[in-house]
Every structure is written in C-alpha cells, then in structure tokens.
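**Student:** pasting the sequence and the predicted model now:
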Amino acid sequence: MGNLYSRAGSRFLWMKWVDAHGIERRASTETGDRAEAQALLDETERQEGERAPLGRQVGMTVRRFFEEIWLPQRKVLRPFAWQVDKGRLEQHFLPDFGDRVLSQLASDRAEVELLDWLLGLRSKLSKRDGKPLASRTVWNIASIVRVFFSDALERKKIARDPTEHWNAERHLPAKADKEQGWRQRAGFTLDQVVTLTTDRRIPEDRRVLYALRFLGGGLRPGEAANARWRDLDSARGPLWRLTIASAFNTLTRSEKSTKTGAELNVPVHPVLRAALEAWQAAGWQRFMGREPKPDDLLVPRQEGGQRRVTTSLLQFHADLEAVGYGLQRQYESRSTFRNLALLAGASEFHINAITHPRPQKASDFYTRLEMQWGAMCRAVECIDASAWGGRTVVEKSGGEGEAKEPASPLRVVTAPGYSLGTGRKKAPPSLTDGGALRVTPTGFEPMFST
C-alpha cells in the first residue's frame, strides 16, 4: 500500500507507491488537501494494479491478510464459527487467490475474475463424494468470501469491494438439498422412539439421553449435552419444566447460547419424567459411581463432562444398527418430536412455543409463557405415553421383571425465569450409508438476503 507524506519546501502533499513492475515511485499530488491526495493515490494504485502481471508480489497478499489480520479478528467475532469459515476459505478460495496482492483485487479485471470463480463453484466437485458441491455449500462459500472482502475494505486494505455487486439470485444455484427427498423420509415413528428408549441392547445412559432428546422438545445434541439437574423445575405443574438456556460446543469445548439465542422452556413428558426420576434415584449413580448434585449434567460422559456431538453420532449409529434401524441424523430428534405431537392433534402454535420460541414476527412479542404453559403441557401429552406399555427407560434396581419401589421425586427444585429470547440444513451423504456422517458446526453471517 502506498502512502502520503509532506516534503520540505513543498506546499503540496507527495505520494509514494509501487508500480506494476515492482518499482517504488514518488510524485507530487499537486494538492494540499489530504482527501484529494488520497483519492489520487488510490486511483494511481488501482491503475498500476490493472497493469501488473497476475500474481506479482506487490504489497500484502490475500493469504497474508487472511492469516495475520482476518483470522485473528474472526476468532474474536465468531468464536464458535471461525473454524468452519477458515475451512471454507482455505479449501475453496485461497488456492485460487491466496497469492494475489489484496489491493490489486480492487480492479475491474479482478472483479470479473472473482465473478468467474463464483460461477465455477456450480461445477466444482466435492472431495468427499466426487459430486458437485451442494447448493447451500456454494451459498455458504460465497457468503464468507463476501464477508472477507467487506472486512478488508473496513480495514482499509483494499480500495473497494470487488464482490459488492454480485447478484446472488442470478449467479448462485437455488438452495436445495443435495439428496432430494431425504427430509420427507427422515424421522422416527412412535414405535421406533419407544424402542430407542427401552431396548436393552442400547446402554442405559443412552436410552435416557434419547428419552431426553425425543420427548424433551427435540433438544439439539449440544443442548441435551449441557442440560443439568438444576435446570429441572419439579414443582411446576401440570408437567415439570426443563429450562435450556445454553448448549455445549464440541469444537471449542465450551458452553454457548442455544442456536437461536432463545431460552427453551420444555414441559417434561410423563415418560421422560419417570425416566429422570429412576435415573436420578439409582441409574445416574450406577453410571457415575456417586449421587448426582444440582450442578451435574443430566446425562454426562462417564468422566462427568459434556457429551461430544461427534461421539454421540457414532454411538447413535451403533444403537440404530443394534436394533435394526437404518442410519439417520441425530438431529432428527426435533423433527420427530414435532411430527409425533402434531400428528396426535397438538396445537402447532404451542409446539412452536416449545421448539422455536424466538420471536419471528411482531405478534410473537405478546406471547406470555405462564399464560400458555398449561396448553404447552397438553401439547406434549399428545404423544401417547401408553405406547410404552409399561416398558421402562431405566433398569429396575432389583433386576428386570422384579418389583420395584416407586422412585423418589427429584430433590432439585428451581423456579427459572422466562425470557422470549433475543435476537445448515444439510443432508447426510446418504441415509443408508454405513459410514459416520461428517459433523460441522453452523453459524455464519449471511451476506446475501434470502
């Protein structure tokens, strides 16, 4: 990048820049106005950039800006998403433009090159399966490249944003699932949920986890992994209340807000309540070797920490194979909960209040949890508890088939407050593929309106 400076004996500002051949040049701007002088310098550098041979190292390269400035900033701004953004740029953008001089991309010629690159994403093949990239992947890559150049412009490392005039609707493919129809085939029936929560071929702790996820409002893996005993309000009626205000992020090994930033208030289904009572009374201690405390996780790893989404996926697939079911995403717990309740006659408004409480329109801000709580409980109870037919989630303390004393109620009673909250959908490679699905986190700020 060039710069302006004052020169003894001259009433004008002078400028210094590097020409198209890499030679440093100096000249008077013939003006004392700094804004005019800067505009002249910017235009001079733009013209030199257009004349420079492609790839000539004159100034900061794209890769250097990425590594020294953009990525450290990204880690601060997007602590739970920067690794995904980094991967998209390293895999799809930097191989083509990493060695280019960043300032020289603010030219008409470079803008056309970037547009050609964007169009080329349509036919680029995935390293995973050798097929063209999914349309949502293309959109995500294009969006993070736009963010990259927007940040470079904000940092004054480039004179203009060469992606500013990209026409997303015209140049990017329509958003669609890579494997058509998989969403319609996904999800679990009520009988399958009963099996996943009671079949003794599945370890006890994972049966409790599946009860929590399929009957507890369809919690996402990170939300269920971070649920603690103190989050249960056993004094609430007509059903207990489970309040989820945070989730566990596997990549960063840290807690964060829920995906939408909203607080979830979930009525505890009768089958889930019975499972939690028995789990708290005896099962948790069998699994962990001690009694649970309020700050303990409901279903931890054996060493006491949160379950990792990647490990949970592998275990979920193993459990599906053990009971003879085809492989599916573990994220189908939410779709299953919603569809089972709606199929049984639950109000969609109240199911939405459980699974997606973040306000979406003006009228949502008038919804009051306490006034709707009874109806939310009835919506959850639409999932027929009699389908379990006396089958239990947690092992009976005296052995299967023997009489058992009623489990003592939870000793953890809280009264969490309520907040309406503040302000990637991607198909697996194949729903019948025996291999583990690749799990990546979501989260990037879209640069295109959709």
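**Tutor:** Structure received.

**Student:** from here on, just use CA atoms for contacts and neighbour counts.
**Tutor:** Noted.

**Student:** quick one: buried residues of stretch 90-103?
**Tutor:** For stretch 90-103, a neighbour-count test (16 or more other C-alpha atoms under 10 Å) marks His92, Phe93, Leu94, Phe97, Gly98, Asp99, Arg100, Val101, Leu102, Ser103 as buried.

**Student:** ok, second structure coming up, stack it against the first:
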Amino acid sequence: MSEIRGYIRPRGRKLEAVLVLADGTKRPKATGFSVGEEEQAQRFLDVLLEELRGPAAAAPRPGALTFRAWGEAWIAERKKRGVISVANEEAQLTYHAFPDLGAIPLAELTRARMLEWVRSLPSRRTENTGELLSPRYVHHVAGTVKRLLQEAVDVDHIQVNPCTWRPKRDLPAKRDKKGGKRNQGGLEPGEVWQLIHDERIGEDRRVMYALDLLTGMRPGEVAARRWRDLDTTAEPLWRLHVGTAINSRNSTEKSTKTDVEKVVPVHPLLRELLRSWYAEGWRRFQGRDPTPDDLVVPRGGGGVRTNGHSNKRWKADTERLGLPPGRSHYETRATFRSLAIAGGAQRADLDLITHPSPREAKDVYTRLEKVWPALCRAVLAIELEAPSPATPGVTRNDTDGEVAGGIAVAPAAADPEMEKARRLAGLGLFTTSVLNVGAAGFEPATPAV
C-alpha cells in the first residue's frame, strides 16, 4: 500500500480529518476539534497518519512477506472474487490491524504477540466517531485477522495460525450498543395495524411493511421476493418460499443470511393486501401488469429496495404516523415473534419460520405436509385490531415513485376464510378451495383474486 495521505476540512462547526487511501478511497474521521482549532486538528491528523503508516524503524528484512503485504494481497483477491464483506474487512485491517502488525513478517508473528493485540482491541476507538469499539465489532475484527492468517497457512506462507486466543477468555462478551433494545419486543399491535392500513403511507410500502411484520422475514429477504415465490394453492394458508435476499451493498440477489431456504405461511391480512396489490396496486405503481419474475415490492421504476432506502422510508412513515421515536425497521422480526407468542404460538414452530438451521430447513421441506399445519397455527396466532379511535390525518397515498390513489384494505368485521383456516390448521385438515383462489396461482393476465 502506498503512503496514506490526509487533510483537515470543516464539517459544520466541527473539523474532520479525511484519510485518502492508496486507491483514492476517502475515509472521514472525527477529530473532536471545532472550527478555529485547525492547529490542534492537524496535530491529531499527523499522529493518526504516523500510526497508520507504521514506524519506519520496524521495516522488515528484505524479501520477508509482512502482515500488511499479505493482507493487501488477501483483500485484492477477495475483491476479485466479489466477496460481499470485503469492504468491511479492508477497513478493519486498515484501522485496527495494519498499524500494529503491518510491518511484522508473517513468520515472526507469535501467539503471544497476537494475544496481546487482540486483548487491546476493546480499548481502541472507531475511525468515524472516536467511540470505543463495540464488543460485536471487536469480534468482527478478530475474526477477520484470524481468517487472514488461516489462509496464509493454507497457502504455505506460515506453518501454523498464531491466532489461538479463546473468545470467552480474551474477547468481551457480545453486547448491543444500546443495552436492552432486543428485549423491548418490537412494535405494539396498534402500531402494526397503522403501518399496514393507514392511507397516509404509500400502498407499496404498506405491502412491504405487512411482509416485514407478518412473516418474520429480514428486510433483504422481503426485498428479494418475486411473485413466483408465492404459492396460492397451498392450504390452509398461502405459502411463501424464501431462498434469497438482496445485498444492499451492490443491489444484487444472494442467498439468505444463514444460507437456508425457508417456507412461510401467509397471514390472512397479508393475503388480502397481496390480492389487492397484485390485482390493481402493482399496475398503478409500475404502469403494467406484474409477471412471475417481477419483485413483489420493487422501487419506483422497478429497481430493488436496499436496506438504506427502506430504512429512510420507514423512519419518515413512523414519524408521519406519530409513532414513538426509536422504532426501527430491524424490529419487525422481533415484532412478528412477539405477536405470535402473545397469541399462543409455540417457539419451536416460530423458529422453523424465522431461524431454522440448515438441517431444520431441510427437514421442513422433506416433511412439509406434516409440519405445515403447525407453522400455519403459529402465524394464525397473530391477531390485530384497528386502533380506536381512528388516527386522524390526510388520506394521501404517498407512493414511492409516484403519488396515486391507492386503496386501504380494511378487513371485514368477520373473516370466514380466516376462521376456516384457523380450524383447518388446528385439525391438520386440507380441502380443495380453502382460500378460493385459482389452482394456477397468480397469472399476469388473470389475477388470482
């Protein structure tokens, strides 16, 4: 890597250091100084650059492969292969490994030296905010370095991997940055109802939020769903096949986070939203009829929804509805599980929907007829009612990409199909027309509604 450069620039009332890497990538870092303290900020930058470049006295002997040289070659090879996590790995090595280990030849890295380094990680600070590294990020950095040196073993650069630390002894316990966040259980039932029925939210996003909140899928899995993934002939509930997710870094489709394929029952409320969306809403949104290969909830113009895009719209929509601050798009899975458990669903059944292991996912497919009623019962345990009184506000359908007059799907006072599905799921029975849809499923020319 050629020498890292840097400069100071104002950012509002604060001064920010900008590091320029060898490939021209710019990485900002907070200095903690304000406008008018340029001299102190420059000294901060000088010290930082000196640390990143490494001490001149530590130059390796000629011909020795250093940790930095191997790390750069490893990163370059992973970029060539298109490894999704390579940008994070490069940043972890650049800021938290190369400054201490970069000039050391691989053959001279000892277990004691690596143990000393990994134990120092919790006292390090982030390059952007200057805060201490979170426990989870410490584990990520340590894991990246361990993989790097294991591949050095695999290609015979070194004989053994010196990363022999013990996570429970030498690394901090994994904790969230905001303690207790995971125990809050997600959104309240009335908030869920608003997000999927309130016309102040665009119809496309109401469908997306229903998929988020009533299936337990991750946001990237929701964004990757296509109409062909929906089996409307399954009984007593429609079936959604989940085998891919959207990678937000490059907007491409990849396998799910855990590399498993899942099957998810479609809640009756979601079923009605999908029926309406397929029959009319999708056409209004995209200007044509949907095909089996089309995304269920694309962006305006047909593009994929990245997590960043969806998170921004979520924040704007929750503020528009007046929901309590801090409601996160990533709470939707916790919301799904909390609502189902509150309705009496078994955790084991929910795990097969949201967190199946590769072996469990395979077993679900091979024993689908036997486990499907139990999965349906878990989803049917979710009961939602409209909040009372109704939330006042403008009934404007703020749809992504266009403003159109969509319709709000309000359930009838009594849903006989839902009652029938509950009865059949409980008994494990199957009939030929539980949901009153065509056996061919969704067809662009003849919607299954």
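**Tutor:** Looks like it came in fine. Predicted model only: the values in this text are computed from it and were never measured.

**Student:** coming back round to it: which one of the buried residues of stretch 90-103 of the first structure is nearest Thr310 of the first structure?
**Tutor:** Using C-alpha to C-alpha, His92 comes nearest to Thr310 of the first structure of the buried residues of stretch 90-103 of the first structure, at 24.2 Å.

**Student:** quick one, what contacts that closest one?
**Tutor:** Applying C-alpha atoms under 8 Å, 6 or more residues apart in numbering, we find His92 of the first structure in contact with Ile141.

**Student:** equivalent analysis for Lys254 of the second structure, please.
**Tutor:** So Lys254 of the second structure contacts Thr244, Ala245, Ile246, Asn247 (C-alpha under 8 Å, 6+ apart).

**Student:** ok, those vs Glu90 of the second structure, which is closest?
**Tutor:** Relative to Glu90 of the second structure, and with distances defined as C-alpha to C-alpha, the nearest of the contacts of Lys254 of the second structure is Asn247, at 18.1 Å.

**Student:** so what does the closest one match up with in the first structure?
**Tutor:** Matched by TM-score structural alignment, Asn247 of the second structure corresponds to Asn249 in the first structure.

**Student:** check Gly441 of the second structure too.
**Tutor:** With TM-score structural alignment as the criterion, Gly441 of the second structure matches Val413.

**Student:** leaving out sequence neighbours, find the closest residue to that match.
**Tutor:** Asp233 (5.1 Å; C-alpha to C-alpha, 6 or more residues apart in numbering).

**Student:** so what's the alignment partner in the second structure of that neighbour up against?
**Tutor:** With TM-score structural alignment defining the correspondence, Asp233 of the first structure maps onto Asp231 in the second structure. Shown in contact with Asp231 of the second structure (C-alpha under 8 Å, 6+ apart): Trp238, Arg239, Leu240, His241, Gly441.

**Student:** from the residues you listed, which land in strands?
**Tutor:** Those of these mapping onto strands are Arg239, Leu240, His241, per DSSP state E.

**Student:** the first one touches Lys262, doesn't it?
**Tutor:** I take that to be Arg239 of the second structure. No - checked against C-alpha atoms under 8 Å, the pair Arg239 of the second structure and Lys262 is beyond contact range at 10.1 Å.

**Student:** between the two, tell me which one has more neighbours.
**Tutor:** Neighbour count, other C-alpha atoms under 10 Å: between Arg239 of the second structure and Lys262, Lys262 has more, with 24 against 20.

**Student:** got a list of what that one touches?
**Tutor:** His241, Val242, Gly243, Leu352, Ile353, Pro356, Ala361.

**Student:** host element of the last one?
**Tutor:** Using DSSP states H and E, Ala361 of the second structure falls within helix 358-366.

**Student:** is it true that Ala390 of the second structure lies in a helix?
**Tutor:** No - counting by DSSP: H, G, I helix; E, B strand; the rest coil, Ala390 of the second structure falls outside a helix, being coil.

**Student:** name the surrounding residues that touch stretch 108-117 of the first structure.
**Tutor:** For stretch 108-117 of the first structure, using C-alpha under 8 Å, 6+ apart, the contacting residues are Glu50, Gln104, Leu105, Pro162, Thr163, Trp166.
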